[in-house]
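Asks: no sequence for this one, just the structure:
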């Protein structure tokens, strides 16, 4: 039996805010189309369920716990979902079909790393080399 092509999970982060020049009707239409698109992809196995994020936030660090918000409007994360695809490029092509792009949102697509973190391997948290 032939092997199925490898499929990995990619995190899809919804970023930004609605375009202030769009009407509430235009935005709601994009949202409605998004949920139709999303449910179809969930049924196909191309999406795994994620969620919208509430507006409340707190930051926990070695300096303690502080209330938010912490980011500029363009960096706000409004929700997350998972795309199942054969490559990062394929996941990005799927995300590019999202109807909410037309109303000002953008999407960040990130591969899920399944390895445990290590201080001996470069990762997102690794500071850049000293200049």
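Replies: Here it is on my side, so go on. These numbers come from a predicted model, not from an experiment.

Asks: from here on, just use CA atoms for contacts and neighbour counts.
Replies: Fine.

Asks: where along the chain do the helices fall?
Replies: Residue ranges of the helices in the chain, as given by DSSP state H, are 24-44, 88-95.

Asks: show the contacting residues for residue 53.
Replies: 77-80 (C-alpha atoms under 8 Å, 6 or more residues apart in numbering).

Asks: and residue 69, by the same measure?
Replies: Listed by C-alpha under 8 Å, 6+ apart, the contact set of residue 69 reads 56-58.

Asks: quick check: it vs residue 107, distance?
Replies: Relative to residue 107, residue 69 is positioned 20 Å away (C-alpha to C-alpha, to the nearest Å).

Asks: by neighbour count, which of the contacts of residue 53 wins?
Replies: Compared across these, residue 77 has the highest neighbour count, 21 neighbours, by other C-alpha atoms under 10 Å.

Asks: could you find the closest non-adjacent residue to that residue?
Replies: Nearest non-adjacent residue to residue 77, counting by C-alpha to C-alpha, 6 or more residues apart in numbering: residue 15, 4.6 Å away.

Asks: could you do residue 109 as well?
Replies: residue 12 (4.7 Å).

Asks: comparison target below:
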């Protein structure tokens, strides 16, 4: 088994098929989208492939170490930006091919008018071993 992160991006500007910004969806369309995500996770829980997942609020801040004591905090990310991380899901699957299959299925979540949004999902494997240097 190998763990993968499915990183869900919210695009505030159209960039794909049926990529209508979520602020233009009806409450029923948002409910249908969330139900699809929950049903997807519940099905993967039954197969043992679901590890965890969360939706993220559109507001936040950036923080970094500055070496001076209290870290500086700046506003952002902003919901008005073109690309915002909307949530994530961790899966534990038998193969890379299965991870691709599930990411493709998740990309079909319904959006405006109930049509699949065909969103791009970032698929990242978990680092299982530190990289080694060979000479």
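Replies: Ah, there it is. Predicted, not measured: the structure shown is a model, and the values here were computed from it.

Asks: TM-score for these two?
Replies: After superposition, the two chains reach a TM-score (TM-score structural alignment, normalised by the length of the first structure) of 0.68; 114 aligned residues with a C-alpha RMSD of 2.9 Å.

Asks: which one of the contacts of residue 53 of the first structure is nearest to residue 25 of the first structure?
Replies: For the contacts of residue 53 of the first structure, the minimum distance to residue 25 of the first structure (C-alpha to C-alpha) is 19.4 Å, reached by residue 78.

Asks: need the counterpart of that closest one in the second structure.
Replies: Using TM-score structural alignment as the criterion, residue 78 of the first structure maps onto residue 86 of the second structure.

Asks: list the contacts for its match?
Replies: Residue 86 of the second structure makes contact with 7-10, 55-58, according to C-alpha under 8 Å, 6+ apart.

Asks: got a winner among those residues for most neighbours?
Replies: residue 8 (23 neighbours).

Asks: and it, what's its match in the first structure?
Replies: Using TM-score structural alignment, residue 8 of the second structure sits opposite residue 14 in the first structure.

Asks: ok, which stretches of the second structure are strands?
Replies: For the second structure, strands defined by DSSP state E occupy the ranges 2-11, 50-55, 61-63, 73-75, 83-93, 121-125.

Asks: ok so, going back, looks like the match of residue 8 of the second structure contacts residue 80 (just checking).
Replies: Yes. Between residue 14 of the first structure and residue 80 there is a contact under C-alpha atoms under 8 Å: 6.2 Å.

Asks: can you find the partner of residue 48 of the second structure in the first structure?
Replies: Residue 48 of the second structure maps onto residue 45 in the first structure, with residues paired by TM-score structural alignment.

Asks: likewise for residue 62 of the second structure?
Replies: Aligning on TM-score structural alignment places residue 62 of the second structure opposite residue 59 in the first structure.

Asks: against residue 66 of the first structure, how distant is that match?
Replies: 5 Å.

Asks: any idea how far residue 108 of the second structure lies from residue 121 of the second structure?
Replies: Following C-alpha to C-alpha, the distance that separates residue 108 of the second structure from residue 121 of the second structure is 11 Å.

Asks: related to what we said a few turns ago, now do the contacts for the match of residue 48 of the second structure.
Replies: Contacts of residue 45 of the first structure by C-alpha under 8 Å, 6+ apart are residue 84.

Asks: look up how far residue 57 of the first structure lies from residue 39 of the first structure.
Replies: 28 Å.

Asks: what do you get for residue 20 of the first structure?
Replies: From residue 20 of the first structure to residue 57 of the first structure the distance is 23 Å (C-alpha to C-alpha).

Asks: can you check residue 31 of the first structure too?
Replies: 23 Å.

Asks: which one's more surrounded, those two?
Replies: Using other C-alpha under 10 Å as the criterion, residue 31 of the first structure and residue 57 rank with residue 31 on top: 16 against 12.

Asks: any idea what the more buried one aligns with in the second structure?
Replies: Per TM-score structural alignment, residue 31 of the first structure is aligned with residue 34.

Asks: same check, this time on residue 109 of the first structure
Replies: Using TM-score structural alignment, residue 109 of the first structure pairs with residue 123 in the second structure.
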